[in-house]
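In: need a 3D model of the following:
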Amino acid sequence: MYVNIFLFVSVPGSVGFLLQPFGAILSAPFVDHFGRKYTSFMVNIPHVVAWILMYFASTVTMLFAANALLGFGTGLMEAPLNAYVGEITEPSLRGMLCTSTQMFYSAGVLLMFFLGKIMNWREAALVSLAAPVVSMVFIILVPETPVWLLSRGREKEALKSLCYLRGWTTPDNVRDEFDQLTVYCKKLECCAICCKTDDDEIIDCEHKKANVFKRIYLKFRYVMIAKETLRPFVLMIMYFLFISMTGLTPIRPNMINICDAFGMADGGKNIAVNRIIIFTSF
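Out: Presented below is the predicted three-dimensional model:
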């Protein structure tokens, strides 16, 4: 009996996680094409549609679709959030602000379990709708990142954006940082293979004229397996492996149903909230 219960509750809870990698794959091209600001605005749209769909859901299919949109939208959010925070902040604050996203993610999970305890799921979906809507409003008020604007040749807008991000200051006060960003963006336009092999900053090189398979091979050889790439890659793999082995991610969507299925005296919702509080505190 318990096997059947686990199979039943695991399917809807896993739909969002199955769609999340597909959103993450599309996230990077969206960020490069539309910019960090507008992509951060657009990735909230799947969440808005999902919460509205969940509130008005009358069939199981609508619930599955809403959960799939939530997972897809979460995957889309990964690149623009980190890119925006990383490009607008000063080095002394960058690490703290980038890691704070995980803290607020855990706080959001705790809030969702708490809402599920004090109200029904339709009301919880309606309250949750406020998060992406408020996020979209605040995103409208912030500028695009100077790095992306410089990569598109919009230097005046990039300087104006940097002045805004550094406290509505004047261009003279951010001139040194702006010049450094300009040099950095010019280096990004260089051929990655040339920079790895010859330290050559020529944009037009023979590698861009080579066939696609040769370019892929050379980039993999000189960029992907370079120590500058492998070190952070290994650290991220170790981090995600540790998070997955804790068991929180796969058990979280089904925690309440599993606790109720075993007939725990304290109730599934109370146990779930207490477990999330303990995990968040660490």
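In: hey, let's count contacts and neighbours off CA atoms from now on
Out: OK.
In: skipping its backbone neighbours, what lies nearest residue 273 in space?
Out: Closest residue to residue 273 apart from its sequence neighbours, by C-alpha to C-alpha, 6 or more residues apart in numbering: residue 113 at 5.8 Å.
In: helices and strands around the helix or strand harbouring that neighbour, which ones?
Out: Take DSSP states H and E as the rule and residue 113 turns out to sit in helix 91-118. When contacts are defined as 3 or more C-alpha pairs under 8 Å, 6 or more residues apart in numbering; DSSP states H and E, helix 91-118 sits against helix 60-88, helix 121-128, helix 268-281.
In: counting neighbours, what do you get for residue 5?
Out: Residues contacting residue 5 under the criterion other C-alpha atoms under 10 Å number 12.
In: second chain to compare with the first, below:
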Amino acid sequence: MERESTEYGQTSSLLLTRISPDISCDGERQQSSYFSSPATAVVVLSTLVAASGSYVFGSAVGYSSPAQSGIIDDLGLSLAEYAVFGSILTIGAMVGAVMSGKIADLMGRRGTMGFSDIFCLIGWLAIVFAKGSWWLNLGRLSLGYGIGLLSYVVPVYIAEITPKDLRGAFAAAIQLMSCCGVSVMYLVGTVISWRTLALIGTIPCMLQLLGLFIIPESPRWLAKKTRGNDCEAALQRLRGNNANISEEAAEIRDYTETLQRLSDSRMLELFSRKYTHSLIVGVGLMVLQQFGGVNAIVYYASAIFVSTGFSSGTGSIAMVVVKVPVTLLGVLLMDKTGRRPLLMVSAAGTCLGCFLIGLSFLLQDLQLWKDFSPIMALGGVLVFTGSFSLGMGGVPWVIMAEIFPMNVKAEAGSLVTVVNWFGTWIISYAFNFLMEWSSEGIFFIFSIICALTILFVAKLVPETKGRTLEEIQASMNSFRAK
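Out: Alright, predicted model coming up:
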């Protein structure tokens, strides 16, 4: 294994020098316009179509809260039965995540998005026509499976088609669309029935399904499948008819051919030494994202407001008002500030938000500042929501799509996505028990985890702004081989 790693490192260093003469072996970026490309109409359209999948994701996550009272009243469900309906989405998503990488490699990025949309449509329609809990849960499970696939393939597709100088902002649109999906469900769900709300959930699925017929496949996936002519044709469409794509096409082809000679893309291969850094970064960011408390706050914000004596309706509306514009700000800053600064500022904000929520619960227990503690809780939730939307919500998915080479991207992406959904399930399931144990204690723990996120990013997460995917992967391989 040591000899294999050494040979891999030597090959990576040579490849790095060949494809990226403006980057030294320690990963330092030098001034260059190499492969700089504007955003063409095809890139914008392709990104919008792909990001529609993130809107589907947000709609599915945001549906259960506004629909709760209507479903319980109309179908006569108990609170426990509705809890099954809400949580089974996560189970379906984990199953989809396990299969996502292999399906995306087999069917292509476009094919996988279309395959996902079919399951999402089936899920929404099953909910629309449900007469009891069985069809309701089956629909929710199908919907979860579909968004489990989408949560992997959407960021990967966007990262593989966009120019390096715009990749961060375009990939960050994933979080913006997801945020819009959640917000629309929250707002619209207050004025229409749960069946109509589920019917509205089918619209982005159908729009994406139709849009997939007019956007190109990922050039990097085509290159991996040794479809060189199709790769160049797709790249030409994405970069514009008059763009010179010869160098970029050559880089993609050379890197793909080198990776195919080096390994055979097995799951065990992912855990070899040469991928350790990428795996630690990808998995670590997802673990820290989930165990920093996001789903505790998103799923149980109303309960938190009620526990602290604040109006749940006012608090929920305030969350929506904060979430959308801050997410848009994160999109605009992604390729200006870079990934690392955005992550560290975001983690610092979530740390402060959790600390304020925990402090408000502590003050209530001590019977101090009774009039001020509800306002502190609201402030903490809003600070956390805004800070998370700025970076920690979307940037880990962007980095996940950037740091793994094509030969292990399927296995790595599936693993990272499963870790994310498993963390979602753990926190959403255990949070109520943890609140009974210690309301302030659990939020202080979340705050500590957010603080550790800052250190993790500072020490281990690479800056990927302004680099092609091949440059990122080659420089990381070269760094690991030293």
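In: now the TM-score, please.
Out: The TM-score (TM-score structural alignment, normalised by the length of the first structure) is 0.78; 248 aligned residues with a C-alpha RMSD of 2.9 Å.
In: indicate which one of the helices and strands packed on helix 91-118 of the first structure is closest to residue 52 of the first structure.
Out: Relative to residue 52 of the first structure, the nearest member of these by C-alpha to C-alpha is helix 121-128, separated by 7.1 Å.
In: still on that earlier bit, out of the helices and strands packed on helix 91-118 of the first structure, indicate the one that is most buried.
Out: Between those, the one whose residues have the most neighbours on average, counting mean count of other C-alpha atoms under 10 Å, is helix 60-88 (a mean of 21).
In: mean deviation, the longest helix anywhere in the second structure versus the first structure?
Out: Across the second structure, the longest stretch assigned as helix under DSSP state H is helix 79-128. With both structures laid over each other, helix 79-128 of the second structure and its partner residues in the first structure are 1.3 Å apart on average (mean C-alpha distance after the TM-score superposition for the first structure).
In: which other helices and strands does that helix contact?
Out: In terms of contacts (3+ C-alpha pairs under 8 Å, 6+ apart), helix 79-128 of the second structure is packed against helix 41-75, helix 133-161, helix 194-211, helix 219-224, helix 409-437.
In: contact partners for the nearest residue to residue 45 of the second structure once chain neighbours are set aside?
Out: Distances taken as C-alpha to C-alpha, 6+ apart place residue 215 nearest to residue 45 of the second structure, at 7.4 Å, with adjacent residues excluded. Shown here is residue 215 of the second structure, whose contacts under the criterion C-alpha atoms under 8 Å, 6 or more residues apart in numbering are 42, 45, 46.
In: if you set the cut-off to 10 Å instead, what comes out?
Out: Under the criterion of C-alpha atoms under 10 Å, 6 or more residues apart in numbering, the neighbours of residue 215 of the second structure are 42, 43, 45, 46, 47, 49, 50, 110, 234, 237, 238.
In: please list which of those residues are preserved in the first structure.
Out: With contacts defined as both residues aligned by TM-score structural alignment, their matches' C-alpha atoms under 10 Å, 110, 234, 237, 238 are the ones among the contacts of residue 215 of the second structure whose aligned partners also touch in the first structure.
In: most surrounded residue in the residues you listed?
Out: residue 238 (29 neighbours).
In: that residue matches what in the first structure?
Out: Structural correspondence for residue 238 of the second structure with respect to the first structure (TM-score structural alignment): residue 165.
In: that match and residue 178 touch, don't they?
Out: No - using C-alpha atoms under 10 Å, residue 165 of the first structure is not in contact with residue 178, being 11.9 Å away.
In: give the aligned equivalent of the residue nearest to residue 273 of the first structure in the second structure.
Out: Under the alignment (TM-score structural alignment), residue 113 of the first structure pairs with residue 186 in the second structure.
In: list the contacts of that match.
Out: Residue 186 of the second structure makes contact with 59, 62, 63, 64, 65, 66, 67, 180, 316, 317, 320 under the criterion C-alpha under 10 Å, 6+ apart.
In: also residue 270 of the first structure?
Out: Contacts of residue 270 of the first structure were listed using C-alpha under 10 Å, 6+ apart, and they are 113, 114, 117, 256, 259.
In: one more time with 8 Å
Out: Listed by C-alpha under 8 Å, 6+ apart, the contact set of residue 270 of the first structure reads residue 117.
In: equivalent analysis for the one 3 residues further on, please.
Out: Under the criterion of C-alpha under 8 Å, 6+ apart, the neighbours of residue 273 of the first structure are 110, 113, 114.
In: how about 10 Å then?
Out: The contact partners of residue 273 of the first structure, by C-alpha under 10 Å, 6+ apart, come to 109, 110, 111, 112, 113, 114, 115, 116, 117, 255, 256, 279.
In: check residue 318 of the second structure too.
Out: 312, 378, 379, 381, 382.
In: rewinding a little: now the kept ones among the contacts of residue 215 of the second structure in CSV, with distance to residue 161 of the second structure and secondary structure?
Out: Putting those into CSV (distance: C-alpha to C-alpha, whole Å; DSSP: H, G, I helix; E, B strand; the rest coil) gives the following:
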residue, distance to residue 161 of the second structure, secondary structure
110, 12, helix
234, 9, helix
237, 10, helix
238, 7, helix
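In: could those residues be laid out in CSV, adding distance to residue 331 of the second structure?
Out: Compiled in CSV, these are given as follows (distance: C-alpha to C-alpha, whole Å):
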residue, distance to residue 331 of the second structure
110, 23
234, 26
237, 24
238, 21
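In: which of the residues you listed lies closest to residue 452 of the second structure?
Out: When these are compared for distance to residue 452 of the second structure, the smallest value, 37.1 Å, is given by residue 110; criterion: C-alpha to C-alpha.
In: when you align them, which residue in the first structure goes with the closest one?
Out: Per TM-score structural alignment, residue 110 of the second structure is aligned with residue 37.
In: distance of its match relative to residue 101 of the first structure?
Out: To residue 101 of the first structure, residue 37 of the first structure is 17 Å away according to C-alpha to C-alpha, to the nearest Å.
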